[in-house]
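Student: sequence? don't have it. structure:
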């Protein structure tokens, strides 16, 4: 009997060990409608709260800026219709023992009748509203601590505001709405009243034009080709603020579930990922995001916001399975990136960047070379040559930015060590001898034996540090107007009798001092 008990205990222990290696089983917070879903979200995050934020569950403009306010007061966001407080919302307010409710929006958004009903329940109400959604956002912002940074999103759609909500909440930074082509006076006044050093503008100039962006201090755009790419780019940008130990998944084709989920995500310092409920496939941007988490061995608790029509089971299962693959050890490959110098010319360098067994950079099809965070090449397909607009020597490190076919960045910019390609066969023996040197010039000779790649070569030319020699017969001394030392790298090009290039040009070789 004791052996059986020990065996059972051992099995329980092993099963516990095995389950801990995997991401937690996804859970779903949902109800029969958006009001019940908001209550389910509140019940998951709060047992009691003195404060709650009440927003209209049928129209988004006023409500989307409320998440930082909810975070300030550790409050859930609950939803109502315009003129009828849902019974499920009313019961949750009572269950949480809420004493104060922030009503977001004017009487044209949430009626006076609802405000009166709340007061009848013994709840004190504070209405935050303006003459339009832009002004309402400013009124909400005034309830927050004086900000040094703000988030700016289009007032004509909701996904970008949903994406930044947890991050802005954690940072206690206001979310402001703007039209695409002008800056409302209420926002201008708010900017003048505060010492704002940084403004994060979500979207490119098609959403918010440059004239509007130019009126914000310290403006920085966070862009993407669509709302799903922007959603991931936002989460990547602020990955230091969010732990990703909890990830909330919501539909990108509706606002109510993610609106209510924003304060819960912020409370647990987790991001919200947006998915397309009309597709069985995850957006490529999310796949890349999950690759990063997997590479960092993050095993988050996954929570979907809304029913299966909002976040289909198949999408949650794909996310879960993807993250399980890392912990089970079935995928352990990492990105293998190599950088090769193909040729060094007078004012440029031809390089080739290849990528194999992608993990972080899955979905990448193109690359661009950067030096000191400035692009120095065009965007070309991975594995093909590109010209860097300056000389880069073997052993140098450059930055490489990977993108997909749409031009969206995949993963973070990475450092890549460049190496000179092996352009000569073993039969080619090239020697570079430093004959003499002084303060103003150096004399060197180039010799070639057993030519294969350089078969037919009779002449050569040396290039170093922006200076080039005359084309001279192989083995003849040639002068460079620069002091050189043994071990320096020179670039050699070989020619035939007709001065036609033989083999690769500007191949790097090391100088050896004449004995």
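Tutor: It's in. Keep in mind that what you see is a predicted model, and the values were worked out from it rather than measured.
Student: all contacts plus neighbour counts: C-alpha atoms, from now on.
Tutor: Fine.
Student: tally of neighbours for the residue nearest to residue 479 when sequence neighbours are not counted?
Tutor: Spatially, and ignoring its direct neighbours in sequence, residue 479 is nearest to residue 443 (4.6 Å; C-alpha to C-alpha, 6 or more residues apart in numbering). Here the number of neighbours of residue 443 (other C-alpha atoms under 10 Å) works out to 19.
Student: Show me what the helix or strand hosting residue 443 is packed against.
Tutor: Secondary structure from DSSP states H and E places residue 443 in strand 442-449. Counting contacts by 3 or more C-alpha pairs under 8 Å, 6 or more residues apart in numbering; DSSP states H and E, strand 442-449 packs against strand 429-437, strand 478-480.
Student: on that earlier part again, what residues are up against the residue nearest to residue 479?
Tutor: 434-437, 477-480 (C-alpha atoms under 8 Å, 6 or more residues apart in numbering).
Student: nearest to residue 219, of the helices and strands packed on strand 442-449?
Tutor: Residue 219 sits nearest to strand 478-480 of all the helices and strands packed on strand 442-449, at 49.2 Å, using C-alpha to C-alpha.
Student: What helices and strands are in contact with the next helix or strand after the closest one?
Tutor: Counting by DSSP H and E, the next helix or strand C-terminal to strand 478-480 is strand 489-495. Using 3+ C-alpha pairs under 8 Å, 6+ apart, the elements in contact with strand 489-495 are strand 459-464, strand 501-513.
Student: try this one side by side with the last:
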């Protein structure tokens, strides 16, 4: 960060003029596993330029035609999570859309499939009325499955699934994180079981009532007690429901415990990153279709976790990268969200940023370009190393700048960008440290502006 930036009032920075939504620029997800896998002949890879394109590529790989399509908003995961079971029961591909408007290539894919009906997951905040109208304009039937919140939407989707199958088994996952629900998705679909959401400490009342209404007698609790507490186990037992907890020390161990519980063969898998939800969601239905259950893998998994997929029949959704300089080791790069990846997304994302330093690590937003006077610089972004993966510096505030701040935060934090934005928008903001989406984030309130340092993804 350059030292000559003009000082601005912190009070201005902490009243960021909240907006309802800003576009989430999907980033390319990079699944990184051992180099030995790159030599396997039984590896199929599906990738694309972003989450929309990857969803289309998966759809094209798996379906010549489909009467039904599941459409989810790309901005956040909760509405889409429960849609995996519905997609599997309907044999329907899952596609993403920008909440504010559906891209022509996504609409073209729906037309190519000769779809008759599109199920939209979530309310108009997740997928706008404009998107629905565009689909109806193609002569297609639309059914929107939604509730007043993430629990209500999961309930609406689960009700549809349970109505199709009459299942007496349900899966319950934490409503505020995605890995465990994703890992269970192929098995929830196989058994026709709804996926319901809960808070960590107590069973959500809407989900509890659904269990009663549907006559559920068996529940799979996903994750350890840190994400779904022992208290929830007791609540389920008091309802006369038998339960099985599937949880490990982290998302990767939980993923493998889920797979091992339902699939004894362990000879074929779908590999996706555990640090973003987009690839896993669009892969889930196709993974079940070809009987390749989802497994979460990333660069920092344990060797034991990585060992499960060695020499197996693999479908990899997202990029597969190895380090050619040290071929026995995975490349040291966080999938999709490292400082270098985010820098590239910012630079190419039509946000108006330019390079300002010779080593290429820093970007600035200045209306007069790289040579503009420092006092006009509005935002700065730098790539770091070690415990500081990247930093966002905020020096000025306006509605236009605030929208760009929110966009960048959603690039860096795939599920909790909006939450960090709301923290930054708090009156009287003080220097503090928080943990969101597996990153340690330090917010520094300085005399010259607001600095947000992001640690690497754990």
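Tutor: Yes, it's here. Note that this is a predicted model, so its numbers are computed, not measured.
Student: Just the TM-score for the two chains, thanks.
Tutor: Superposed pair, TM-score by TM-score structural alignment, normalised by the length of the second structure: 0.59. Supporting alignment: 283 aligned residues with a C-alpha RMSD of 2.2 Å.
Student: re earlier: separate out the buried members of the contacts of residue 443 of the first structure.
Tutor: Buried by 16 or more other C-alpha atoms under 10 Å: 434-435, 437, 478-480, out of the contacts of residue 443 of the first structure.
Student: re the thing from before, in the second structure, what residues pair with the strand holding residue 443 of the first structure?
Tutor: The counterpart of strand 442-449 of the first structure in the second structure, using TM-score structural alignment, is absent.
Student: Just the angle for that strand relative to strand 489-495, thanks.
Tutor: Computed by axes from the mean of the first three to the mean of the last three C-alpha atoms, to 10 degrees, the angle separating strand 442-449 of the first structure from strand 489-495 equals 50 degrees.
Student: Contact partners for the equivalent of residue 100 of the second structure over in the first structure?
Tutor: Residue 100 of the second structure maps onto residue 83 in the first structure, with residues paired by TM-score structural alignment. Residues in contact with residue 83 of the first structure (C-alpha under 8 Å, 6+ apart) are 110-111, 113-114.
Student: helix or strand for residue 83 of the first structure, which one?
Tutor: If you go by DSSP H and E, residue 83 of the first structure is not part of any helix or strand.
Student: Distance check, it against residue 109 of the first structure.
Tutor: 9 Å (C-alpha to C-alpha, to the nearest Å).
Student: Would you reformat the helices and strands packed on strand 442-449 of the first structure as TSV and include distance to residue 58 of the first structure?
Tutor: As requested, these are exported to TSV (distance: least, C-alpha to C-alpha, whole Å):
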stretch	distance to residue 58 of the first structure
strand 429-437	77
strand 478-480	77
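Student: Select, out of the ones you listed, the one closest to residue 40 of the first structure.
Tutor: Nearest of those to residue 40 of the first structure, taken as C-alpha to C-alpha: strand 429-437 at 75.0 Å.
Student: list the helices and strands that closest one packs on?
Tutor: Applying 3+ C-alpha pairs under 8 Å, 6+ apart, one finds that strand 429-437 of the first structure makes contact with strand 442-449, strand 501-513.
Student: Can you give the distance from it to the centre of its chain?
Tutor: Its chain's C-alpha centre and that of strand 429-437 of the first structure lie 49 Å apart, by C-alpha atoms, centre = their mean, to the nearest Å.
Student: quick one, that strand and strand 489-495 angle?
Tutor: Put simply, strand 429-437 of the first structure runs at 120 degrees to strand 489-495, going by the same axes, to 10 degrees.
Student: okay, stretch 204-224 of the second structure sits on what stretch of the first structure?
Tutor: With TM-score structural alignment as the criterion, stretch 204-224 of the second structure aligns to 184-204.
Student: what ranges do the helices span in the stretch 51-200 of the first structure?
Tutor: In the stretch 51-200 of the first structure, the helices defined using DSSP state H, counting those that start in this stretch lie at 67-72, 87-95, 112-120, 133-141, 159-171, 185-193.
Student: just the helices and strands packed on strand 489-495 of the first structure: most buried one?
Tutor: For those, the largest average neighbour count (mean count of other C-alpha atoms under 10 Å) is found in strand 459-464, namely a mean of 23.
Student: Next one: residue 50 of the second structure from residue 128 of the second structure, what distance?
Tutor: Distance from residue 50 of the second structure to residue 128 of the second structure, by C-alpha to C-alpha: 20 Å.
Student: now swap in residue 175 of the second structure and tell me
Tutor: 22 Å.
Student: Which residue of these two possesses the greater neighbour count?
Tutor: The neighbour count for residue 175 of the second structure versus residue 128, taken as other C-alpha under 10 Å, is higher for residue 175 (22 against 19).
Student: quick one: the helices in the stretch 251-400 of the second structure?
Tutor: Counting by DSSP H, counting those that start in this stretch, the segments of the stretch 251-400 of the second structure that form helices are 251-262, 278-289, 303-307, 339-348, 399-412.
Student: Same question for the fourth one: list its buried residues.
Tutor: To tie it back to what came earlier, the one meant is helix 339-348 of the second structure. The neighbour-count check on helix 339-348 of the second structure (16+ other C-alpha under 10 Å) flags 339-343, 345-347 as buried.
Student: okay, now the counterpart of residue 261 of the second structure in the first structure: neighbour count?
Tutor: Matched across to the first structure, residue 261 of the second structure falls on residue 237, judged by TM-score structural alignment. The number of residues packed near residue 237 of the first structure is 11, by other C-alpha under 10 Å.
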